[in-house]
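> Next comes the sequence, and after it the predicted model I'd like to discuss.
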Amino acid sequence: MSKIIYQCLIFLLCLLVLVGCWDRTELNEQAIWLASGFDVGKEDGLKVSGQIVIPANMQNQNGGSKGKDHFILSDEGVNLGDAFQKMEAKLSRKGFYGLRKVFFIGEELARRGISKELDNVTRGSEVSIRTDVFVVKGDTAINVLNVSNPLEKPSAIAALKEHQQIGGRGSTVFLDFLNAANSDGLRPTIPLIEITETQTGENSDKKESIVQVAGLGIFNKELKMVGMLNQTENQDLLWILGYLPKHTLSTPLRDGNATLQLHHLSSKIKPVIEKSNHITFKVELSGEGTLFENNTLLNPEKKSDLKEFEKAFNELAKKQVLSTIKKVQSESGQDIFGFGEVIHRKDPRKWKDLKDDWDQYFTQADVKVTTKIKINNIGITGPSVLNKNGGS
């Protein structure tokens, strides 16, 4: 009998432990961060800003907003921990960072270096590594956080959805950055975002500030930003890395122009290493596409004309990608394409001889680009109306 009582007591104790929610704080009782912003502070310190949700104003019963659904909080400190402590003192609720979607980094801080800031961000147990990150081109993080969007009020949500819309890496940006930061054969990158103005309404003098993705920031081994790519060059990089889900090419052709929407994009990189350690990389890119616009007298229903379209798009893609690679080699000298990782996987012994001076080997390497673009859909109209009205 005593044995049965003893077992029952053990069972009840286990239940108490398994329930485990007696000390939890409900989500609606915490200060939920949507985004964080990091800038250079006074006396070379750090300025931290947060975009924090106002739960009561998110949505009323009729589906409309009751008021502003977020607010911005900011303070400075010698490091992230110091700044966050000062910010927590201004909040009536404990900060919750588990739903934070994005980090914004001011350009000045990015060029100063962000290795110290990463330690705090990655050390917190409730922070998700699957987070989008942006460097604010020519501006500060707090200014981006204060920009609203006509469709998505918080700038954090607007930036995330825009990044997804154009085919960026999205929530893997931070994880990719950390992986590259710990690699010898791949240098880190972070997408750029900038504040720009757009016309609103019929009055051409009335303009509204919005944020838009503006390319890519290139970082060196010390995690300092040392270069930038524009958005077209960024897409070239993503194609080489195998991250690009879609792409649009527009090219002059004959006496007009044409546009192709690409999908099913893929990439292969083949290194050729000579005894003198001179390296040649063969970059092979491919994709299939839909003819989106045809402002020429060519008829894509004709096999010969279709081949001319494909030739023009292949030449354009090859020229653009090769130009991007050469720009990175000459201006920043950082292997953001992962060429070193390709050698590491193919010949680990050879990589040991190259990795310590890889930045130099990368800038001196020859790169050859080939493209294989096929048009598999010409649309439903056949030849252009230009062709129908007298073209041949």
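Alright, I've got the coordinates. Numbering: from 1, shown residues only.
> rest of the way, CA atoms for contacts and neighbours
Noted.
> residue boundaries of the helices in the stretch 1-150 of the chain?
2-19, 80-88, 107-112, 115-123, 141-145 (DSSP state H, counting those that start in this stretch).
> May I see those helices organised as CSV, with distance to residue 369 added?
Formatted as CSV, these follow (distance: least, Cα to Cα, whole Å):
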stretch, distance to residue 369
helix 2-19, 59
helix 80-88, 44
helix 107-112, 31
helix 115-123, 34
helix 141-145, 37
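> list the buried ones in stretch 132-139?
The neighbour-count check on stretch 132-139 (16 or more other Cα atoms under 10 Å) flags 132-137, 139 as buried.
> Need the max-distance pair from those residues.
132 and 139 (18.2 Å; Cα to Cα).
> Now for residue 274, how many residues are close by?
9 (other Cα atoms under 10 Å).
> for residue 157, that is, sorry about that
Neighbours around residue 157, by other Cα under 10 Å: 18.
> my read is it is in a helix, agree?
Yes: Residue 157: assigned to a helix according to DSSP: H, G, I helix; E, B strand; the rest coil.
> alright, now check it against this:
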Amino acid sequence: MRRLKYMILLVFVFISGCWDRMEMNDLAFVTGTAMDLSDDGNMLLCSLQIATPSTEGGMSGGGSGSKNNFFIISAEGKNGNEIHQKLQKKSSRHLFYSHRSIVFISERLAKHGIQGVLDIFTHDPRNRLKTYIMVVKGEAGRNILQMNYPLKQVPIEAVREMENSGDDLAVTLKDFFISSESEGVHPVVGVIESDIHSKDPHKQLFKLAGAGVFKDLKLSGLLDINETLGLMWVTNKLKFGRITANLPEGNGEVGMMITHADRKIITQTGHDSVQFKIQLEGQGSLVENNSGLDINEPKNLKLITKALENAAKKLVKDVIFKIQKKYKVDSVGFGQEIYKHNPEKWAILKNQWDTRFPEADILVEVNLIIKGEGMVHSSFEKESE
């Protein structure tokens, strides 16, 4: 009798163990999200890009370039719970967010403030903090969701891979939250925009367009591609990048690919002064030489290196000037450097940092090492002469 009871119990375990499992055919895979302000500016407008199911019941894949590999649904609401309820009503399948790779925030919403947007992603366990976040420059975020990309079946995956390329800013929700809550630094995110302006979304492309600087969860301003490269170098996030320099006395231009970059920030705080010295290191190869100089000559290589160092220094000083004097936002984390090395001094400066940072003295030093320079001699025209 006891044996029969155990067998009946075992049967119930097997038939009831997966009662709440959801099959793939019951899921709608969200690949991207866009957040905008409604036309009247009083509500949030959320748009989801959802991968289209294939005829076999899974998700469409491959490289056919079909324009029907995704569809968009949108809903307005005052909070995330209301929006999700409305979006779910528009989908016959359960919305599944674990495959979402990116969240777009329109520039208009970012300037208005994204506190309400962040609450959606912090309190809902269905959202992954490894999802990337970007600002859409000059247009609605949902416009990017609607664009096709010729090299990817689902275009949002193309954005994710572009972000991971190494010379563009890639920021996840987790990165943004950490920066927002850290001492002495404000968050920065990547920026994207349409590359070809056309009314037909299938004929448009997108491109990465720099970075967005945030303060108090509001967009303070934008940085262009070159300024973003300088910011990434100063914040020690640069994997590789390109620098172009004009040689003195009109001797032409040279270009360098930086493949190894490093930085060190030295902090000096006096009674009434704050000074920082940024020491930048870089190694790479010369990839362009539109001059008549033979770089096998040590003096010419020294001249080229100096020109590239000056160009890199100007690039970094330009971005420092912009965030320090124009936006007045410590996006680099100079305050964090004080906090880490002199917490007692930071306790005094913390409440004054918004006014002290724009007046801080910041010096920049650059040291470059060019390797493989023998592969690029003087320009073809000069050598032919």
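Ah, there it is. In this text the structure is predicted, and so the values were computed from the model without any measurement.
> need the contact list for the residue mapped onto residue 164 of structure 2 from structure 1.
Following TM-score structural alignment, the counterpart assigned to residue 164 of structure 2 within structure 1 is residue 164. Contact partners of residue 164 of structure 1, counting by Cα atoms under 8 Å, 6 or more residues apart in numbering, are residue 170.
> where's residue 164 of structure 1, which helix or strand?
helix 155-165 (DSSP states H and E).
> Residue 8 of structure 2 and residue 20 of structure 2, how far apart?
21 Å (Cα to Cα, to the nearest Å).
> neighbour count winner among the two?
Neighbour totals were compared for residue 8 of structure 2 and residue 20, and residue 8 leads with 10 against 7 (other Cα under 10 Å).
> you'd agree that one is in a strand?
No: counting by three-state DSSP, residue 8 of structure 2 is not found in a strand; it is helix.
> What are the boundaries of the strands in structure 2?
Shown for structure 2, the strands assigned by DSSP state E span residues 27-37, 44-51, 70-77, 94-96, 102-106, 132-136, 188-194, 206-215, 218-223, 241-246, 253-269, 274-289, 361-370.
> Of those, which stretch is the most buried?
strand 132-136 (a mean of 28; mean count of other Cα atoms under 10 Å).
> Other residues contacting it?
Contacts for strand 132-136 of structure 2 (Cα under 8 Å, 6+ apart): 101-107, 110, 141, 144, 160, 170-173, 189-193, 212.
> and that strand, how far from structure 1 on average?
Strand 132-136 of structure 2 differs from its equivalent in structure 1 by a mean of 0.9 Å after superposition (mean Cα distance after the TM-score superposition for structure 1).
> which stretch among the helices of the stretch 1-150 of structure 1 comes nearest residue 263 of structure 1?
Nearest of these (Cα to Cα): helix 141-145, 31.8 Å.
> So what's the residue count around residue 379 of structure 2?
Residue 379 of structure 2 - counted by other Cα under 10 Å - has 17 other residues nearby.
> what residues are up against the closest residue to it other than its chain neighbours?
Distance criterion Cα to Cα, 6 or more residues apart in numbering; nearest residue to residue 379 of structure 2, sequence neighbours excluded, is residue 290 at 5.0 Å. Contact partners of residue 290 of structure 2, counting by Cα under 8 Å, 6+ apart, are 252-254, 378-379.
> mind checking how far residue 72 of structure 2 is from residue 142 of structure 2?
Counting by Cα to Cα, the gap between residue 72 of structure 2 and residue 142 of structure 2 amounts to 9 Å.
> Show me what residue 256 of structure 1 aligns to in structure 2.
So residue 256 of structure 1 corresponds to residue 252, using TM-score structural alignment.
> didn't its match look like it was pressed against residue 288?
No: assessed by Cα atoms under 8 Å, residue 252 of structure 2 is found out of contact with residue 288, at 10.4 Å.
> Run through the residues that contact residue 265 of structure 2.
276-279, 337.
> If you could redo that for residue 169 of structure 1, that was the one I meant.
163, 243.
> try 7 Å
residue 243 (Cα atoms under 7 Å, 6 or more residues apart in numbering).
> Residue 96 of structure 2 now?
Counted by Cα under 7 Å, 6+ apart, residue 96 of structure 2 has contacts 27-30.
> tell me the contacts of the closest residue to it other than its chain neighbours?
Spatially, and ignoring its direct neighbours in sequence, residue 96 of structure 2 is nearest to residue 29 (5.0 Å; Cα to Cα, 6+ apart). Residues in contact with residue 29 of structure 2 (Cα under 7 Å, 6+ apart) are 50-51, 95-97, 99.
> Many thanks, we can stop here.
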